[in-house]
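J.: got a predicted model here, sequence first, then my questions.
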Amino acid sequence: MKHHHLFLSAAIALVTAPVATSAQSTAPAAQQPTDIAVREKVMVPMRDGIRIAVDLYMPAGAAAGQRFPVVLQRWSYGRKANNTAATGEWFARHGYVFVSSDMRGNNDSEGVYYMHDPVNDPRDGHDMVEWLATQPWSTGAIGTYGISYGGHTQFNTALGKPPHLKAQFLINAVTDYHDGGGAWSQGAWLGDHNLSHTLGAILTMHDNADKPAVKAQAEALRKDYDRVLALPAAEQAKLLAFSPPAQRWFSEWLAHPDYDAYWKGYGINPDRYRDYPDIPMLFYGSWYDHMQRPFLKAYLGLKAAHRSETRMISGPWDHGRSVSRNGDAEFGPDGEGHPLEAADAWFRQYLKGEQPTTPASPVRLFVMGTGDGHRTAEGLIYHGGYWRDEAAYPLARAKPTSFYLQGNGLLGSSPATSTTSTGLIADPAHPVPTIYTRIGGAFDQRCKPTYKGCTDSRPLNARADVKSFSTAPLDRDVEVTGPVSVTLHFRTDVKDTDFAVKLIDEYPASAAYPDGVALILSDALRRARYRDTLDKATLLTPGKTYTMTIEVPPTSNVFKKGHRIRLDIAGSNFPKFDVNPNTGEPIQHHTRQQVAHSAILHDPAHPSMIVLPIVPAAPR
């Protein structure tokens, strides 16, 4: 398959259940000082005459001539999707006009929809902001707000450089669309696969959303998930012939496997930081979000390029929810997030001009893992954690520390002293399954029959094609906070293969968990043909030794005394990532599959390792 991390989950999946975003599903009780007024389907003209549909949630004073700052949300989920009305009413009762906007060609809006349109979207964002600034109920101070796709549109809006855009609040925003280590990421909606997001987008198109035949064909494909999932994405694209616009964008994505000019103009990346206006930005992210690594990469790049305040918050959540429960873990009452309240504090300062009584820290992190590990009444492991303010991210006091792979399955503080290696088999016909339910997260790496690819309830590393390397039980608590990387020295008998890695907090056996718990913290995959650069593929020479570094999404976790730090390595992680046929053919057009036999080298000359940012212990 073509190899880019499209983060398609950020598109839309209206044929599936909508995302329950924390900003909407866990909103605190709104203040009720006034009634609000809602104006639906207001058509806003763009520079080329196309009109975009918006809904307005307005404080009652707007009708009497009072002016308010404006919070704009642009996305293609639908103007009322994901409890947007509750969010709009919340903002209106807190003294803002909240605007929920469809995209060009989306739902009631005119024009042709192109998912994450890199050409029209910045222009439309500019025109929407400037139209809002001229309205009689507007102070002219416009901020943007949104999650996922609603975050990507904020980036595009800013790149349109509207003069009245004053601040942004980005929640798990889609950033770099080519950040999957060279593999095709099936996105976060693992149970429905990337094609479902394309199908969901089709159903929101202005010109066909109400056509029964289109809906029927899209729904039929979604229901045929298992068969469609097994197809190369190029074959999936052929199934979209009933919607030529969708087939076009899907095919264009597949036609650009390398990180070329197409992708560099599609997302937020170093080539575009200099084009971004210098405005206050708050990055509200999640350790378990599949977009966290590029999200924080954008944060660091834009922070370095700007003088305006650029803050980050990162909690123990997944992509769509800021609740304290995530996967198999409970993070405690402090793990609950409140993005609406955080956004209000941000916008009070930058849209209303109010000065905070207590200056907020530049960085606020949730440090996971300080719980006692008991089983809660809901059957979750109490992983716990706490919030901590920091002056900067990454933490200056965090020391990059190497843990070296040993021949006995251990991670050691120094390289192995003997010439050893670990064999790894990758069979495309039997890929290692992703452990997930709705969207990924803090899951015990143990199979369940309900997980695709699992037929039993054994630990995942009981499979012969998963190799684990662990420290000895820790003699003290060890905190890891920040970016993680894995460097592998390897050779293989094929022209291309994958290496999937996972950082795991391995709990010891307990009365509640007799077999222990292998709680995943972060994972990544790198396709070997992109071992040197994502810009250009270079196939392997079988039998030759290579070195590859895999950037793993950052985390913040305390490995408690008695736990082990564990690294799992496999040749696949499906369906989170597409399966490599291992033949070296163009992956979307491969004609066969081949079992890869690889050797991970770990000896004095080939010190394979995981590098972790260890934070020195300090009083809390």
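T.: Perfect, I can see it now. Numbers count the residues shown, from 1 in each chain.

J.: hey, let's count contacts and neighbours off CA atoms from now on
T.: Noted.

J.: which stretches in the stretch 101-250 of the chain count as helices?
T.: 120-133, 149-159, 193-203, 212-223, 225-229, 233-238, 244-254 (DSSP state H, counting those that start in this stretch).

J.: strands along the stretch 201-350 of the chain, start to end?
T.: 281-286, 310-315, 325-326, 329-330 (DSSP state E, counting those that start in this stretch).

J.: next up, a structure to set beside the first:
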Amino acid sequence: MNKIVKQVRRVILRFFRKEKLRPQFNKYNGYSKPLYNKWIRTSQYLTVRDGTKLAFDLFRPVKNGKVVIDPLPVIWTHYRYHRADVQAGRLKKFFAKHSWSKIFIKYITFIENNTKLNTQLDKRGWLKRLIAHGYIICVVDVRGGGASYGTSEFPFSPSETRDAYDITEWFAAQSWSNGCIGMFGMSYMGITQYMAASTLPPHLKAIFPEMALFDLYDFVYPGGIFRHKFAEVWGDELEQLDKNQPAAPVDQDHDYSMLMKALEEHKANRNIFEFFDSLSFRDSTDQISDIQIYTDCSPSGYLEEIKQSNIPIYHLAGWYDAWCRDALILFNNLNNPQKIVIGPWSHLNTDGLDFACEHLRWYDYWLKGIDNKVMEEAPIYYYVMGAAKGEEWRAAWQWPIPNVKEKRYYFHEKHNETVNSVNDGLLSSEFPMTNEGQDHYRVDYTTTSGTTTRWANVYGGAFQYPNLKFNDEKALTYTTNLLSLDTEVTGHPIVHLWITSTHPDGDFFVYLEEIDDQGNSCYVTEGVLRASHRSISNPLFNNLGIPYHRSFAEDIINLPDNPVELIFDLHPISYIFRKGNRIRVAITCADQDNTLTPKVSPPPIISLYRNANYPSGIILPIAEENQD
């Protein structure tokens, strides 16, 4: 009887998803006609309130050989990495004449010999479709970057955020603008949209942030552990872009004198690695600016202002991006008109997504007043990895989704011979029956999730997790028996570790993996925590029931001699573990290619407890139709 009930429920749920909630995601029904097939680019400076000149590119549609003069909606992005790249022998000769470095000249030579002027329309071709549908596109170099004047103090500084307000209102006041301004962009350019919204610009009518963070601290110091590789690589990239590689000059800068002055001012930009390395707690204060960076320069510090703006927001995220959890927290804390889409994507990979379509649907509704029903659709649209073809995309009205039940799995001693790890333990829903039981682990600082992770992808690296079996062999592992059903995990896994250590602190990396019949280990998701940051606090926002580690300096507690519990989340996921495969939890104490764990000699020995008194394990959010 139970099987029949489950089958009926499954049919009802699938019907409900398909017939009642399915939005017109990634389909454009032609409410706005493509009237223009050409455009013109111009480039100039605008001046913000403190007198700083910011360079921007302006792309306007052309009809019958003439620039369209009718006022149109303007969509802009606050760009960090050069709004346009340079080319021209004249520029090379000019810099050579003024004794610039050899590396600078080599760069100019490379540009001249290999490329043309490269604008954002070249890099993001879908923007051309927006122009065709009657939108003006603007790309603005941030202060201290590209051809803009000024100094970049640090990411998302108060001065940079004030610029966003001034830029928005300047565009709204131009004769070619209809006063309806939108924003677009991913990563840094996604975060700047939330920061712009926090300033309440009257003419900012809609934003579309992609792959953007909510909490700067939780990214730079996840669980209190320094993501040094990101700070190092990204910092070097910005150093080169701001000081050693020229952006394209604006049209009026015929002798490059304005670009030269801008580059001189860039020399005062702060070193990103040194900046973040000096700010290891959430309440750390920057000694130069006297600002608490993780509060004053992060969307997490401006929730109330963003809500007050009531600016419509279309969040776009990927399950393998660094900031999927951030997008879901933002969605659950804002009451603005909003949508969220989460695909099977990493930071730099959004295969299968028609960007022009989704942006047009959003901007048509909010900037042109076209009633395309976009706000009548379910606000959440997410991809289930491993689902049957045609059933991967699901719609929902709330998050966490309602048809999910938390199921707790515990760590056990029993060996199931699935991997030659330190302990090869069992993962089971059965509660431990003994009052004793623990596994000992000597920290191995060579463990790593690889160099092509979601974290590397954020700073431009490749994305492709390796077979984690080889990392698991250096880890503590707990693996289920063969699954009797396909098992869908959708939500936020939570891990509970009872531990002691021979050292007063330690880093803990937990991986959720799927094991196939050949013993290969596929990465699903992960979470991290430094033991001294284990104190749990009440956040000032809805944290979706996820344990919140405030990580203030005063919260840091060394490990005692007796067992303590570490409770932390893994990044959210929607993933089906296949029948006949296994679920594994792997635990290490280092991820050498992605985070900085201080090395201790001799390496500490960790004891992980798995008994009735200290029941270590993991809680998985499992779709009810997949429950045993």
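T.: On my side now, so go ahead. For clarity, every value in this text was computed on a predicted model and none was experimentally measured.

J.: as JSON lines, the strands of the stretch 201-350 of structure 1 with mean neighbour count and distance to Arg529 of structure 1 would be great.
T.: What follows is those, written out as JSON lines (neighbours: other CA atoms under 10 Å; distance: least, CA to CA, whole Å):
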{"stretch": "strand 281-286", "mean neighbour count": "25", "distance to Arg529 of structure 1": "30"}
{"stretch": "strand 310-315", "mean neighbour count": "23", "distance to Arg529 of structure 1": "33"}
{"stretch": "strand 325-326", "mean neighbour count": "22", "distance to Arg529 of structure 1": "34"}
{"stretch": "strand 329-330", "mean neighbour count": "26", "distance to Arg529 of structure 1": "36"}
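
J.: Ser421 of structure 1: which of the ones you listed is closest?
T.: Taking CA to CA, strand 329-330 is the member of these nearest to Ser421 of structure 1, at 34.1 Å.

J.: what range in structure 2 does stretch 148-163 of structure 1 sit on?
T.: Using TM-score structural alignment, stretch 148-163 of structure 1 corresponds to residues 187-202 of structure 2.

J.: buried stuff in the matching stretch?
T.: 187-202 (16 or more other CA atoms under 10 Å).

J.: repeat for stretch 559-575 of structure 1
T.: Applying 16+ other CA under 10 Å to stretch 559-575 of structure 1 flags 559-560, 563-575 as buried.

J.: hang on, the earlier thing: out of the strands of the stretch 201-350 of structure 1, which gets nearest to Gly143 of structure 1?
T.: Among the strands of the stretch 201-350 of structure 1, strand 281-286 sits nearest to Gly143 of structure 1 (CA to CA), with 9.8 Å.

J.: with structure 2 overlaid, how far apart is the closest one on average?
T.: In the superposition with structure 2, the average deviation recorded for strand 281-286 of structure 1 is 0.5 Å (mean CA distance after the TM-score superposition for structure 1).

J.: show me what that strand is in contact with.
T.: By CA atoms under 8 Å, 6 or more residues apart in numbering, the residues outside strand 281-286 of structure 1 that reach it are 167-172, 292, 295-296, 299, 308-319, 339, 346.

J.: so it corresponds to what in structure 2?
T.: Going by TM-score structural alignment, strand 281-286 of structure 1 sits over residues 313-318 in structure 2.

J.: report the distance from that stretch to the chain centre.
T.: Relative to the chain's own centre, stretch 313-318 of structure 2 is displaced by 10 Å; criterion: CA atoms, centre = their mean, to the nearest Å.

J.: before we move on, back to that, report the two of the buried residues of stretch 559-575 of structure 1 separated the most.
T.: Farthest pair in the buried residues of stretch 559-575 of structure 1, by CA to CA: Lys560 and Pro575, 31.1 Å.
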